[in-house]
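Asks: Sequence and predicted structure below; questions after.
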Amino acid sequence: MQHLRRMEDRVVLLTGGGGGIARGVARAFADEGAKMILTDIFPGGMERTKAELEHDFGTEVFTCVADGSKEDEVKEAVEKGAAHFGKLNVLINSAQTSASGLTLVEHTQADFDKAIYSGLYATFFYMKYAFPFLKETKGSVINFASGAGISGKPGQSSYAAAKEGIRGLSRVAANEWGAYDINVNVVLPLVMTDKLAQWGQENPEMFRKNLDEIPLGRYGDAQKDIGKVCVFLASYDAKYITGDTLFIQGGVGMKP
């Protein structure tokens, strides 16, 4: 069967491009023919992802170190990336950090700010400055939220607040940007990462208990499960889907 390469000649900006989930998403888009703009606050992982995409897929990759919490850095990254390729078709906001594991009352304002600025503000800034380019291409936005916000997971107050803020922001953008044929959606991934695998080795009984709560019985693969859904949302096949939240969690959190 011939590979469809649904992202041929399309340019995708992915934040947090050095992270594990983002790396898998980047691989899924590169496999479909996309050109990639990667941004991250840390250059090391991002450059490793760039080298990997170039080697494995022959993908053209532009990288830019940028702190998503700083508006001027985001503006520069978006404009440089779009100028390099001459356009921007897809924006994916994946980057996020937080003070996970602290109860609500243990959070300081600095802890709370960490999540809000790295997630909610970064998503806002990237959307704001990507908009003129997405308007030209009738593009797509995919924002990452979390089941922690849906379920109110203990120890995740700032993270959940940031992620639920991103969902609200995304719905407003879907309404405002529909007139320009830009669709905006949110994904909630449940994915295997190196940190999760290590935690599973250290806590095998709890890891097994968590697996048993997933109807499909496994954690998602960043490229095959999460990345491929993102490719679909960015494709022409999904242009009539907007303002929605897609649970990519193997059945966890299923809704009526």
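Replies: Received the coordinates, thanks.

Asks: drop to CA atoms for contacts and neighbour counts, all remaining ones
Replies: Fine.

Asks: Which residue, other than its chain neighbours, is closest to Lys87?
Replies: Phe133 (6.4 Å; CA to CA, 6 or more residues apart in numbering).

Asks: How many residues are close by the one you found?
Replies: 19 (other CA atoms under 10 Å).

Asks: did I read that right, it in a helix?
Replies: Yes: assigned with DSSP: H, G, I helix; E, B strand; the rest coil, Phe133 falls within a helix.

Asks: Let me see the contact set for it.
Replies: Taking CA atoms under 8 Å, 6 or more residues apart in numbering, we find Phe133 in contact with 82, 87-89.

Asks: Just the closest of the residues you listed to Ile142, please.
Replies: Taking CA to CA as the measure, Ile142 lies nearest Asn89 of those, at 11.3 Å.

Asks: Against that first model, consider the following:
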Amino acid sequence: MRLKDKVGIVTGGAGGIGRGIALAMAKEGAHIAIVDINEENGQKVLEEINGHTEGMLFIKDISKRENVEDIVEKVVEKFGRLDILVNNAHASKQAPFAETTMDMFDLSFNTGFYPTFNFMQVAYPELKKTKGKVINFASGAGINGQPTQASYAAAKEAIRGITRVAANEWGADDINVNLISPIALTEGVKQWRENFPELYDETINKIPMKRMGDPEKDIGRIAVFLASEDSDYITGQTIMSDGGSTKL
């Protein structure tokens, strides 16, 4: 119970990596508010969380700052504190670089980068009180320049940039700000496998462990570590939870 009575927000928590993180943290004693746009799946994950601790569900468009403010306010109102912020939500469309459009960039930044920035800024006063933890998400798509993922890679690298800035600024407040760069078998990855089977096979062959990670066991446990006191002297880092694909 490394996170007993801690309170966290996990965006994109209704499935995939977000669900894995929410459940891993709940099993360690944290109360978790999940944020998503998929109400049906969100209710299912909320029930799973409530089987361990107490959760909340927000069906909100987090591209709007006022919704971010409302979520943070309601979580603190219910639980009295905020210790953990996990900015996992992100949507994008893949296309060859020459065919990438501004609409694709708008989708990626409005669902990934700007919500991450807004949640960090809005949550900062509460995280300062609890000496909290921020967990953002990077991607090998940006670090290595994955083909067909220009808009996604750009937003992920922008998130890495502001994470390092916040780590430098908020270190004096004892707030840890880190990134996970995962490879995990999610619904989105399964769809990517169908659309780009050759790239998928190429990706698997480059993973030394020859498999995709499990959202809860492989990625969620890293998030638990970063949210716990065990990571108190780690900040501004990109943790590669990718089976050894990228070695920084």
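Replies: Sure thing, it's come through. Note that the structure is predicted; figures quoted are calculated from it, not measured.

Asks: TM-score for these two?
Replies: Once the chains are laid over each other, their TM-score by TM-score structural alignment, normalised by the length of the second structure reads 0.94; 248 aligned residues with a CA RMSD of 1.8 Å.

Asks: returning to what we had before: in the second structure, what residue corresponds to the residue nearest to Lys87 of the first structure?
Replies: Under the alignment by TM-score structural alignment, Phe133 of the first structure pairs with Glu126 in the second structure.

Asks: ok, for the residue most central in space within the second structure, nearest residue in space, not its chain neighbours?
Replies: For the second structure, the residue nearest the mean C-alpha position is Asn88 (2.1 Å; CA atoms, centre = their mean). What sits nearest to Asn88 of the second structure in space, not counting adjacent residues and going by CA to CA, 6+ apart, is Thr11, at 5.3 Å.

Asks: Now which residue in the first structure aligns to that neighbour?
Replies: Under TM-score structural alignment, Thr11 of the second structure pairs with Thr15 in the first structure.

Asks: Thought Phe42 was touching its match, still the case?
Replies: No: using CA atoms under 8 Å, Thr15 of the first structure makes no contact with Phe42, being 11.1 Å away.

Asks: The two: which is more packed in?
Replies: Thr15 (29 against 16).

Asks: tell me the contacts of the more buried one?
Replies: 22, 38-40, 92-95.

Asks: picking up where we left off before, who wins for neighbours among the contacts of Phe133 of the first structure?
Replies: Top of the contacts of Phe133 of the first structure by neighbour count (other CA under 10 Å): Leu88, with 30 neighbours.

Asks: which residue in the second structure lines up with it?
Replies: By TM-score structural alignment, Leu88 of the first structure lines up with Leu82.

Asks: can you check Val172 of the first structure too?
Replies: Aligned partner of Val172 of the first structure by TM-score structural alignment: Val165.

Asks: now Thr108 of the first structure
Replies: Using TM-score structural alignment, Thr108 of the first structure sits opposite Thr101 in the second structure.

Asks: tell me, how many neighbours does its match end up with?
Replies: Every residue meeting other CA under 10 Å relative to Thr101 of the second structure is counted, giving 13.

Asks: roughly how far apart are it and Pro115 of the second structure?
Replies: 21 Å (CA to CA, to the nearest Å).

Asks: now Asp230 of the second structure
Replies: Distance from Asp230 of the second structure to Pro115 of the second structure, by CA to CA: 27 Å.

Asks: can you give me the helices for the second structure?
Replies: 16-27, 39-50, 65-79, 102-108, 114-130, 140-143, 150-170, 187-195, 197-206, 221-227 (DSSP state H).

Asks: which one of these is the most hemmed in?
Replies: helix 16-27 (a mean of 26; mean count of other CA atoms under 10 Å).

Asks: give the contact list for the aligned partner of Lys93 of the second structure in the first structure.
Replies: Aligning on TM-score structural alignment places Lys93 of the second structure opposite Ala99 in the first structure. Counting by CA under 8 Å, 6+ apart, Ala99 of the first structure touches 107, 111-112, 114-115, 156, 158-159.

Asks: Now for the residues you listed: which two are most distant?
Replies: Most distant of the contacts of Ala99 of the first structure, by CA to CA, are Lys114 and Gln156, 12.3 Å apart.

Asks: What residue in the first structure is the furthest from its centre?
Replies: Glu205 (29.8 Å).

Asks: now the contacts of Phe133 of the first structure in CSV, with distance to Thr103 of the first structure?
Replies: Formatted as CSV, those follow (distance: CA to CA, whole Å):
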residue, distance to Thr103 of the first structure
Ala82, 41
Lys87, 43
Leu88, 40
Asn89, 39
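
Asks: just those residues now: which is nearest Glu76 of the first structure?
Replies: For these, the nearest to Glu76 of the first structure is Ala82 (9.9 Å; CA to CA).

Asks: was I right about Ala77 of the first structure contacting Lys70?
Replies: No: using CA under 8 Å, Ala77 of the first structure is not in contact with Lys70, being 10.9 Å away.

Asks: What is the aligned counterpart of Glu79 of the first structure in the second structure?
Replies: By TM-score structural alignment, Glu79 of the first structure lines up with Glu73.

Asks: Quick check: the gap between that match and Gly80 of the second structure.
Replies: Distance from Glu73 of the second structure to Gly80 of the second structure, by CA to CA: 10 Å.

Asks: Just list the residues touching the closest residue to Lys210 of the second structure other than its chain neighbours, thanks.
Replies: What sits nearest to Lys210 of the second structure in space, not counting adjacent residues and going by CA to CA, 6+ apart, is Ile204, at 5.7 Å. Ile204 of the second structure makes contact with 210-212, according to CA under 8 Å, 6+ apart.

Asks: Pull up the gap between the nearest residue to the match of Leu88 of the first structure once chain neighbours are set aside and Met209 of the second structure, please.
Replies: Spatially, and ignoring its direct neighbours in sequence, Leu82 of the second structure is nearest to Val7 (5.1 Å; CA to CA, 6+ apart). To Met209 of the second structure, Val7 of the second structure is 33 Å away according to CA to CA.
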